[in-house]
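S.K.: what's the 3D shape of this:
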Amino acid sequence: MAFFGLSRVSRRLLKSSVSVTPSSSSALLQSQHKSLSNPVTTHYTNPFTKCYPSWNDNYQVWSKGRELHQEKFFGVGWNYRLICGMSSSSSVLEGKPKKDDKEKSDGVVVKEASWIDLYLPEEVRGYAKLARLDKPIGTWLLAWPCMWSIALAADPGSLPSFKYMALFGCGALLLRGAGCTINDLLDQDIDTKVDRTKLRPIASGLLTPFQGIGFLGLQLLLGLGILLQLNNYSRVLGASSLLLVFSYPLMKRFTFWPQAFLGLTINWGALLGWTAVKGSIAPSIVLPLYLSGVCWTLVYDTIYAHQLHHHRFLFQLLFHVSCKCIHFDDKEDDVKVGVKSTALRFGDNTKLWLTGFGTASIGFLALSGFSADLGWQYYASLAAASGQLGWQIGTADLSSGADCSRKFVSNKWFGAIIFSGVVLGRSFQ
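M.R.: Predicted coordinates:
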């Protein structure tokens, strides 16, 4: 009995040490909220709190006590620490355990584990992440123009060459990985300053730049092995694309049109696939196909670029309402970091620009199919692809990073629709 009584007392003491009563929590919130009008010096180095350094303390109190005061802070139930990707090194409610172990005390939020972390040996995880093997959408976007071109090069009534599709599929995986490696090597100074990229292997220190260069050499060597399986015309054409591959990562430092350079790079397979099968190039068929891919890239990569800027928009809106002395210019901040994009160039007219590029992409695809004398099935697929592209542009919430990401990933289905149309249009020709 004595032991039972002692255990009950200890549980009560433990519960009282980690809980907050509504009255005490309200008093704590009120006292912290008053500090907004009296800025004080704190240990936080968050650049968004230069005007009111006590902002983090206030929000920590609200975040910890949100079960008692839900949606009473500016009338919004946002979790500030999840929005900005930062956490305080100390907690107002010391006894309360953290929500999870993904938040580090140094202000970095660890991303959720992918299949790379779960299944690959520790020695190769950094290299797999460097090649973005856990994000296959980039490989799909690189491979689809190749597949379109190979299918167009098939003989009337025939299916596309499975041999070349397999070679170009492996080549897309390797070239995409090489491009990501080059990008991380050149942008490591930028990646360390951006929450979204600071956990990349080279920026985080998981891999050294020397290891990255060695891995890049291995990928290029394997890519060369695939290129040597093609004819001489294709070898020269394929090797010439390396100039674009190495120069593209630098374009966002110098121009607001890096998406256009990405389009020129990632759609090179539209030229290469035809030449691999035919041994020569047919400008009336291949060039419109290539230009359609460039316009398509301008659509999906501009949408992708918007998800990189919406966080600052949220901060600008929130602080403009709560703290009139703070003002951020989204474009100026990105230029200072060294990042430019069509998302910044187009601004409020983004959807108008995207509509123009989407229309041009479908138009070039129609011209290519007409020059190749494809059947009506191809044009039916173009109608379906137009609907998918129109859905992307029309429903995209450019202020929502999650929605921009969903629209970006959906482009693998746009590529699949076009490919199926080319196959059917050629098979029933």
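S.K.: contacts, neighbours, all on C-alpha from now
M.R.: Fine.
S.K.: which ones are touching Asp330?
M.R.: His309, Arg312, Phe313 (CA atoms under 8 Å, 6 or more residues apart in numbering).
S.K.: can you tell me how far the residue nearest the centre of the chain is from Asp106?
M.R.: Residue closest to the mean C-alpha point of the chain, counted by CA atoms, centre = their mean, is Tyr304 at 6.0 Å. Going from Tyr304 to Asp106 by CA to CA, to the nearest Å gives 28 Å.
S.K.: to check against the first, give me the structure of this:
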Amino acid sequence: MSDANQPSTVADAQADNWVDRHAPDWLKPYARLARWDRPIGFWLLFWPCIWGLALAAIAVPERGFDFPAALLMLVGAVLMRGAGCTFNDIVDRDIDDKVARTRSRPIPSGQVTARDALYFMVAQALLASAVLFQFNRFTVWAAVASLVLVAIYPFMKRITWWPQAFLGLAFSYGALVGWSSQTGGLSWAPVLLYAGTILWVIGYDTLYALQDIEDDALIGVKSTARLFGEHVRPVVAVLYLAAYMLWAAAVVLVGGGLIFAVLSLAAIALLGWQVWTVDPAQPDNPRARFYSNHYVGVALSLALLADWVW
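M.R.: Okay, the predicted model is just below:
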């Protein structure tokens, strides 16, 4: 495809994002593969890491919150999210070409070959490994184990109605990594935190999938949005409520509770707003509800940190 015919942006990226405005032309296709034009993904991967770190700080207040570890995890989240999205685009290149929202992505639009995308994915994964090896051995092996989930996720939409569950297993892993980076192991509290985060991811990705539901039906791609059908709102509401109950239980197990319960009401309000106002018939409505989960992550992080300080 000639440069003149290549799309100047990606359909599902925010307008006037920094990649489109400032990145050099040679970098733009790779930045779009890694979703640097859509930072919401690495934030959603990063916030569970903060939750795990904060939960460990509540459990042993004198140890404190590990800010250097949080910075490393932010860098790791950007790299691993980029590598995962690149792998996803390699696997889904034929499907992406059939969906209006995704056919402008770098591979189906001809901006990058699948082989060059593979090299880029490996480079990101190697840099992420350098970050990972700054942590203890248990955390390293736990994170390596999560790569199985990352590898199989792109294929799940072809064989199961629950691909969002596999995304949840992979995207919530930071809760375990954050905790184990401080403790060298696991316990019931981070497991409950992880379980609640999985339900949260299933909920918000179900809302996100509503924007592709017609194209997915035409090409045979499965999703919880299609599975739940007209019951999407009540099912996502139950998922969100169960997620919050598991998060609260995790905090109680490590000796927190009251401060978190009060301050986390902001996150509950955001989740309730998503369910109450989602309308797939309105353009960009599901995507806006999905993006608001960044602020859910911020609210829960502040609630956990406040509980630790208290």
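S.K.: where in the first structure does stretch 90-107 of the second structure align, residue-wise?
M.R.: The aligned range for stretch 90-107 of the second structure in the first structure is 185-202, by TM-score structural alignment.
S.K.: in the matching stretch, what counts as buried?
M.R.: Along stretch 185-202 of the first structure, these residues count as buried under the neighbour rule (16 or more other CA atoms under 10 Å): Leu185, Asp187, Gln188, Asp191, Thr192, Thr197, Lys198, Leu199, Arg200, Pro201, Ile202.
S.K.: if we can go back for a sec, so what corresponds to the residue nearest to the centre of the first structure in the second structure?
M.R.: Match for Tyr304 of the first structure (TM-score structural alignment): Tyr208.
S.K.: Pro249 of the first structure now?
M.R.: So Pro249 of the first structure corresponds to Pro154, using TM-score structural alignment.
S.K.: and if you look at Gly273 of the first structure?
M.R.: Correspondence of Gly273 of the first structure to the second structure, assessed by TM-score structural alignment: Gly178.
S.K.: so that match sits right up against Trp47, yeah?
M.R.: No - using CA atoms under 8 Å, Gly178 of the second structure makes no contact with Trp47, being 9.8 Å away.
S.K.: so Leu230 of the first structure belongs to a strand, correct?
M.R.: No - assessed with DSSP: H, G, I helix; E, B strand; the rest coil, Leu230 of the first structure is coil; it does not lie in a strand.
S.K.: wait, it sits on Ala276?
M.R.: Yes - judged on CA under 8 Å, Leu230 of the first structure makes contact with Ala276 at a distance of 5.9 Å.
S.K.: so which of the two has more stuff around it?
M.R.: Each of Leu230 of the first structure and Ala276 has its neighbours counted (other CA atoms under 10 Å); Ala276 has more, 26 against 20.
S.K.: where's that one, which helix or strand?
M.R.: In this assignment (DSSP states H and E), Ala276 of the first structure forms part of helix 269-278.
S.K.: hmm, back to that, of the contacts of Asp330 of the first structure, keep whichever come out buried.
M.R.: Counted by 16+ other CA under 10 Å, the contacts of Asp330 of the first structure give His309, Arg312 as buried.
S.K.: just send the contacts of Asp330 of the first structure back as a markdown table, with secondary structure too.
M.R.: Below are those laid out as a markdown table (three-state DSSP):
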| residue | secondary structure |
| --- | --- |
| His309 | coil |
| Arg312 | helix |
| Phe313 | helix |
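S.K.: in JSON lines: the contacts of Asp330 of the first structure, plus distance to Gln211 of the first structure.
M.R.: Compiled in JSON lines, these are given as follows (distance: CA to CA, whole Å):
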{"residue": "His309", "distance to Gln211 of the first structure": "31"}
{"residue": "Arg312", "distance to Gln211 of the first structure": "33"}
{"residue": "Phe313", "distance to Gln211 of the first structure": "37"}
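S.K.: before we move on, the earlier item: where's the match of Pro249 of the first structure, which helix or strand?
M.R.: Counting by DSSP H and E, Pro154 of the second structure is found in helix 137-159.
S.K.: list the buried ones in that helix?
M.R.: Result for helix 137-159 of the second structure [16+ other CA under 10 Å]: buried residues Phe138, Thr139, Val140, Ala143, Ser146, Leu149, Val150, Tyr153, Pro154, Met156, Lys157.
S.K.: the fifth one against Phe171, yeah?
M.R.: To tie it back to what came earlier, the one meant is Ser146 of the second structure. No - with contacts counted by CA under 8 Å, Ser146 of the second structure stays clear of Phe171, the gap being 9.3 Å.
S.K.: number of nearby residues for Trp413 of the first structure?
M.R.: 16.
S.K.: map Arg426 of the first structure across to the second structure for me.
M.R.: In the second structure, the residue matched to Arg426 of the first structure (TM-score structural alignment) is Trp308.
S.K.: list the contacts for that match?
M.R.: Ala54, Leu55, Ala57, Ile58, Pro61, Gly256.
S.K.: so Cys180 of the first structure touches Lys129, yeah?
M.R.: No - if you go by CA under 8 Å, Cys180 of the first structure and Lys129 don't touch, sitting 9.6 Å apart.
S.K.: shouldn't Ala154 of the first structure be within a strand?
M.R.: No - counting by three-state DSSP, Ala154 of the first structure falls outside a strand, being coil.
S.K.: ok, now which ones touch it?
M.R.: By CA under 8 Å, 6+ apart, the neighbours of Ala154 of the first structure are Pro160, Ser161, Val277, Arg426.
S.K.: and the residues you listed as CSV, adding secondary structure and distance to Ser63 of the first structure?
M.R.: Listed next are the contacts of Ala154 of the first structure as CSV, based on DSSP: H, G, I helix; E, B strand; the rest coil; distance: CA to CA, whole Å:
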residue, secondary structure, distance to Ser63 of the first structure
Pro160, coil, 57
Ser161, coil, 58
Val277, helix, 60
Arg426, helix, 59
